[in-house]
Structure formats: C-alpha cells, structure tokens
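Colleague: kindly generate the corresponding structure for this input.
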Amino acid sequence: MDIEVGRMYTLRELASGFSVSERTLTRKLELGELRGYKVGNQWRVRGREWLEYTGALSGPRVFVVANAKGGAGKSTFTTNLAVLRAREGKRVLLIDLDPQGHLATLLNMPVDPDRTTVQLLNEELRLPRTVPGHRDRWHTLWTDLLQSVPGAEEHEALSRVFLVPAHNDLADLERANFHRSKPIEYALREAIEALTLVNPDIDEIWIDTPPNLGSLTRNALMAAHYVVSPFAKSDLGLDGLERLMVLVEQYLEFNPYLRVAGLVMNYGNPRTIMHNEIRETIKGRASLSPYLLESYVSEAERFNQAPRLGVPLVLAEPNSTSAQELRRVLKEMDACVE
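Modeller: I've put the predicted structure just below:
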C-alpha cells in the first residue's frame, strides 16, 4: 500500500493495507506511540505520521528558526540549541540563510566567500537529477561546503557541529530570486535531499533565516520538518509571529512534513508586566496559542554578549541561567514534536 504523506487515513484502511488489527492501532494511538486525530469517535492518521511511525522516513530532522521581525535573537538561539544537540551526541549541520552571517561570528569561524550558502543555492552551480553525474556533482559541492567549526580541541561537542555559513552575496541572490528555470522555493530542499545521499551521517539540520518571509525563509520552510520561532516581548513581535503562522499554513500544501515545534519568548522576564501581558495576548490568539512554550530565555546580559564569548553560551557557561533555560526549551520542543 502506497502512503501519501498529506492524506488522512482511517484505521480500517491502514489495518487492511498493512495486515495489522484495528485494535492494535487504536492501542498505539491511545498510548501516544502513533500520532493521530479523532474525528467524532473515529481515529484518523495522516500519512506523514504513519511513515514516521513505521520508520519509512529517513534522513536528518530539519529545524528552521524563523520570525518575520528582527531583534528576536534568532541566530544566538539557533546556534545554542544546535550545540546542545551536539552535546547529546548528535552530528549537527547549521545552515545560515541570513545574509548577515551571524552563525559564523557566534562560532568564531572565518568565512570563505566561495564556500557559503550562495554556492549551495545558486542553481548555476548545481545539476538537476536528470543530468548525468548530478550525484557526483553534489558530492563534490557538499564535501567542499560542509565545514567543521573551530574549538573542538577544547569543547568535544564542537567536533560534531558543521556549518555552511552565509555571506552578504546571499542578499543579491535573493533579490535575483535565484535562477527562474524552476520554482525558487525548492532549491534548499533539493540540496538537503542530495546531502542525505552523499553524507548520511548528519542527524539534524538547523537553519537560521533572515528577519523576513522572503524567498530565503520560504526555501527553509519548504525543506523543514519543524519550525520554531523565538520572539521578543513586544506587540510588534506578535505581528511577525502571526504572519509566519499564516505562511506555515500555506506551505503545508507543498511540504506536508512541516510542523510547528514551538513559539519561544526570548529576552523574557516573568517579573515584568510586559512579559505576562504578551503571553496572555498570545494565549488569546487561536493561531498562536497552541504553539506557545512555557519555557523562555531570560534577558541575561551574558546571553546578549554571546559573540564576545568565542563559543556558544551553552559551552562557555553551561551552568548559567540562560544555558539552563535553553536546555528546558529544547526539552519542551522535543515533547511537542515526538
């Protein structure tokens, strides 16, 4: 039985197609081992959840950190969560789609303009699947672009972190809307699919995006499994969140794997009126409330000074308040996506 990732299936269809009893599937759903949705008294299972449950989906999990507004601390947030994953033993790839290139700064890594996400997305440097030798070309390109970050001698976790940095030429590429011979939103998705063929050892990919919902962010959403959005405690930040959620909803038609892993308040402080008012406002908005995490990252001065530390905060000061908060965020995100 062929499964379509975006389609909803009844238990009878799955039981018949895979020679398993409906009672067994019901028990798996009730225990949370299989994700499903109840319509009245009947269970429905989306094709994507079934494929994940059966292990038919493989390759790295792809997380996108996005917000339509600037000032939310996305780059610091992305880097620290990815490094926490590396501390757990995972091999993690960071992809920087923000032309400002902050990920390289936070990881104290020099940038070669000829080895950035510009080369990854520029169609003139890539080959479609129909061209003979496309796999060898991708192997060469990924081997060149997949760069180790410095500091592994002092922090063992960094030996499992790789980066494709950004360069300000990325802004020119975005303005040109890439090459027009194919839909621009598929460029990164094709690149990541090729990565799983030539280098299957990456466990997770974390993508930082620019503070807008342009073609670079759309590329990330097309390639993603999960989107997480840090936001600053301001009313302006809520507008960015709502516009992002609208875009996510639209992209489900093209990327049925996409799910929201959480909305996280950055620079929060529960002792302030603004912190609590913003959280209550989000809880009152149907498009945002289901995704708001209880965890937050406080406005600690040390966290704001992250670039001066030379390594991510979770390594430089692993017992700091902000590092502990980031670990709680990651744990809560995991509970949302499992």
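Colleague: please make it C-alpha for all contacts and neighbour counts, starting now.
Modeller: Fine.
Colleague: and stretch 309-329, which residues are buried?
Modeller: 309-315, 317, 322-323, 325-329 (16 or more other Cα atoms under 10 Å).
Colleague: I should have written stretch 264-281 there, sorry.
Modeller: Val264, Met265, Asn266, Tyr267, Gly268, Asn269, His275, Ile278, Arg279.
Colleague: so which of those residues are in helices?
Modeller: His275, Ile278, Arg279 (DSSP state H).
Colleague: does the first one touch Asn266 like I think?
Modeller: Which is His275. No: the pair His275 / Asn266 is not scored as a contact, 10.0 Å apart, by Cα atoms under 8 Å.
Colleague: what sits in contact with each of the two?
Modeller: Residues touching both His275 and Asn266 (Cα atoms under 8 Å, 6 or more residues apart in numbering): Lys233.
Colleague: wasn't Leu173 part of a helix?
Modeller: Yes: the assignment for Leu173 (DSSP: H, G, I helix; E, B strand; the rest coil) places it in a helix.
Colleague: I'd like the distance between the spatially closest residue to it that is not a sequence neighbour and His179.
Modeller: Nearest residue to Leu173, sequence neighbours excluded (Cα to Cα, 6 or more residues apart in numbering): Val118, at 7.2 Å. As judged by Cα to Cα, to the nearest Å, Val118 and His179 stand 12 Å apart.
Colleague: who has more neighbours out of those two?
Modeller: Val118 (26 against 15; other Cα atoms under 10 Å).
Colleague: output the ones in helices among the buried residues of stretch 264-281 as a markdown table; include the columns distance to Asp169.
Modeller: Conversion of these to a markdown table gives the following (distance: Cα to Cα, whole Å):
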| residue | distance to Asp169 |
| --- | --- |
| His275 | 37 |
| Ile278 | 36 |
| Arg279 | 37 |
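Colleague: to compare with the earlier structure, here is another sequence to fold:
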Amino acid sequence: MAVGRSRMPMPKPAEPRVMVVANQKGGVGKTTTAVNLAAAMAVSGLKVLVVDLDPQGNASTALGIDHHAEIPSVYDILIDESPMDGIVREVEGFDSLWCVPATIDLAGSEIELVSLVARESRLRKAIKAHVKGEPSRYDYVFIDCPPSLGLLTVNALVGGDEVLIPIQCEYYALEGLSQLLKNIDMVRAHLNRELAVSTIILTMFDGRTRLAAQVADEVRRYFGDTVLSTTVPRSVRISEAPSYGQTVMTYDPASSGALSYLEAAREIAESVAGPDEKSGESDE
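Modeller: As a prediction, the model looks like this:
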C-alpha cells in the first residue's frame, strides 16, 4: 500500500535538482538525512531518486531495497558503464520514490576506478543519460556519499549540481569540514563549474543543551543563509526506522523527527520556487 501524499504539495523545480549529500565525518546523520528528505518529498508529491554511493549500503537498507552482492547496483554503473535505467529500483510503499542500490562490490571500486578512462565523471554520464535526458522523470536526485573524500565522493561531486552538508550539533561539529570545502572548490575549478554548496542542515539537535545552541549559532555565523531554519532533533524514532527497512516518514510519520524532515524538505523545495509557487501549489 503506497504512502499517501501530504496535504500540501511541494513546488516542483523547473529542472531536476541533483543534490550531493556529503560530509567525510561519519555519524553526522548523512544517510539518514538523504533518505528522509527523499521520502518527505515523495509523500508530498515530488518524484525522487536516491543514489546510494556508500559501500555500506545503509541508504538501500533504510529504503527496504535488497542489496546483496549479486544484484545490479551502482557498482555496475561506475565500473561497467551499465545504464542506470536497468538498475533503478522502486521503493515499496511509495508512489514516486526510487533507489539505485549499493552492494559490497562498491568497497573495491575506488581501486578499480583509478585505471579507468574518465574515472571522475562516470556517475555524471549516467545521471545525464537517465535523469537529465528525460527531465520529467524526477524532480530531485539525492546522492548519498561515503564518509570519505575518495573517488566515489568525487564522482558524486562531479555528477551533482548542489551539495547538501549535514552537520551534527555536537562538539567538533566543524572539524574536518574545511577539507570537504577545499575538495568542492577543486571539483568546481576543474571538473564541474556549476557545483555549489546550497544547503546546510543541522542534525541531532538537543534543545535541552547549551552546546547544541552554541554549535547552531556557530554554524549559522559561518554559513549564513545556506543553513536551513529547520533543525533535526536527536530522535530514537529516526534511529530505529532503518532497522525495520523504513524511513522515519513511514515508521512514525507523526514523530518530531518525521515532521522536522518534512519541514526541511519543504524549505529546500521552496528555496528555488517563485513567490507564487511557495503557497504549495504545484503544477501537477
């Protein structure tokens, strides 16, 4: 049974927005953010694709997509240049959410990519053919990166239009972020001039602690309007959902975590909408 749409549809972008969810620091809610934003948009009437580029396959797990070693995956796209059309899987329970799964084969792909032609732009080529070749197919694409700055993440940055960085509201929140920003600048200079850091989202926010508020203030001072107004709370329901092969949007849609991701998704959708579109009217 498919999840029903929320009452207020989100505005559709004129062209598919390809968003790279990246932070080389682990444990910041990167995969959680990618799958829950995608699910929130899908229940609000948008067509969304999640590309799982992490060898751990956590995004595939959270979306209930089988990703054992024998199934076609993003590995085949990167190494064998297989078309994305035959690898995309529909996410059960949603009318408009799809996933390109990751398998354990991806773990060795960075070594294999080194010797291949156009090693940095293989994902870009696949996205151009599958997503941008037919713009009506998706409204949003979220690429979930591994927590590293290797060739997989470079492929994502070359293949995307925007970077979304989750930052956890904890001590050392900005640690290592400068290296990610340097890599983004390098990719922009040499491989993808259109790439931009469009969105920062604060995760694991605990309003009971002074530290969380201090970190949020520091991030907002540093990144300004790029930071979403919505913060995602630390939530047991968000943490539990993947173990049931679900996003929090279906596991507990009334929870604070689900409502926060829904609001964050709306902020992102409205960030490129004209004043007439922000009312929630979409061109369906």
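Colleague: what about the helices in the stretch 151-284 of structure 2?
Modeller: Applying DSSP state H, counting those that start in this stretch to the stretch 151-284 of structure 2 gives helices spanning 151-159, 177-190, 210-223, 236-240, 248-251, 256-270.
Colleague: can you check the stretch 1-150 of structure 2 too?
Modeller: 30-42, 58-62, 74-80, 109-114, 122-130.
Colleague: what's the most buried one of the ones you listed?
Modeller: Ranked by mean neighbour count, the helices of the stretch 1-150 of structure 2 are led by helix 30-42 with a mean of 28 (mean count of other Cα atoms under 10 Å).
Colleague: equivalent range in structure 1 for that helix?
Modeller: Taking TM-score structural alignment as the measure, structure 1 aligns residues 74-86 with helix 30-42 of structure 2.
Colleague: what's the answer for stretch 207-216 of structure 2, then?
Modeller: Against structure 1, stretch 207-216 of structure 2 falls on residues 270-279 (TM-score structural alignment).
Colleague: can you list contacts of the matching stretch?
Modeller: Here stretch 270-279 of structure 1 has contacts from Lys233, Ser234, Asp235, Gly268, Asn269, using Cα under 8 Å, 6+ apart.
Colleague: need the max-distance pair from those.
Modeller: Asp235 and Asn269 (15.4 Å; Cα to Cα).
Colleague: that older thread, pick the one among the buried residues of stretch 264-281 of structure 1 closest to Val92 of structure 1.
Modeller: Once Cα to Cα is applied, the member of those that ends up nearest Val92 of structure 1 is Val264, at 21.2 Å.
Colleague: gap between the closest residue in space to that closest one that isn't next to it in sequence and Lys74 of structure 1?
Modeller: Of all residues not flanking Val264 of structure 1 in the chain, Pro230 sits nearest, at 4.5 Å (Cα to Cα, 6+ apart). Using Cα to Cα, Pro230 of structure 1 is found at 6 Å from Lys74 of structure 1.
Colleague: okay, and the common contacts of the two?
Modeller: Val65, Ala66, Asn67.
Colleague: closest to Glu338 of structure 1 among these?
Modeller: Comparing the shared contacts of Pro230 and Lys74 of structure 1 against Glu338 of structure 1 with Cα to Cα places Val65 closest, at 18.0 Å.
Colleague: which ones are touching the closest one?
Modeller: Lys74, Thr78, Trp206, Ile207, Asp208, Thr209, Val227, Val228, Ser229, Pro230.
Colleague: ok, back up a step: trace the residue nearest to Val264 of structure 1 over to structure 2, please.
Modeller: Aligned counterpart of Pro230 of structure 1 in structure 2: Pro166 (TM-score structural alignment).
Colleague: can I assume that match is in contact with Thr33?
Modeller: Yes: with contact defined as Cα under 8 Å, Pro166 of structure 2 counts as touching Thr33 (7.3 Å).
Colleague: how much space between the most centrally placed residue in structure 1 and Glu190 of structure 1?
Modeller: In structure 1, the C-alpha nearest the mean C-alpha coordinate belongs to Phe63, at 1.5 Å (Cα atoms, centre = their mean). The gap separating Phe63 of structure 1 from Glu190 of structure 1 is 16 Å, by Cα to Cα.
Colleague: cool, Val248 of structure 1 as well?
Modeller: 19 Å.
Colleague: which residue in structure 2 aligns with Leu120 of structure 1?
Modeller: For Leu120 of structure 1, the residue aligned by TM-score structural alignment is Ile77.
Colleague: contacting residues for that match?
Modeller: The neighbourhood of Ile77 of structure 2, defined by Cα under 8 Å, 6+ apart, consists of Pro83, Met84, Arg122, Leu123, Ala126.
Colleague: let me know the closest of the residues you listed to Lys47 of structure 2.
Modeller: Once Cα to Cα is applied, the member of these that ends up nearest Lys47 of structure 2 is Met84, at 16.2 Å.
Colleague: that closest one -> structure 1?
Modeller: Match for Met84 of structure 2 (TM-score structural alignment): Trp142.
Colleague: repeat for Val51 of structure 2
Modeller: With TM-score structural alignment as the criterion, Val51 of structure 2 matches Ile95.
Colleague: what is the burial count for the residue nearest to Val264 of structure 1?
Modeller: Look at Pro230 of structure 1: counted by other Cα under 10 Å, it has 25 neighbours.
Colleague: against Leu241 of structure 1, how distant is Leu93 of structure 1?
Modeller: Leu93 of structure 1 sits 25 Å away from Leu241 of structure 1, going by Cα to Cα.
Colleague: more neighbours: which of these two?
Modeller: Leu93 (25 against 22).
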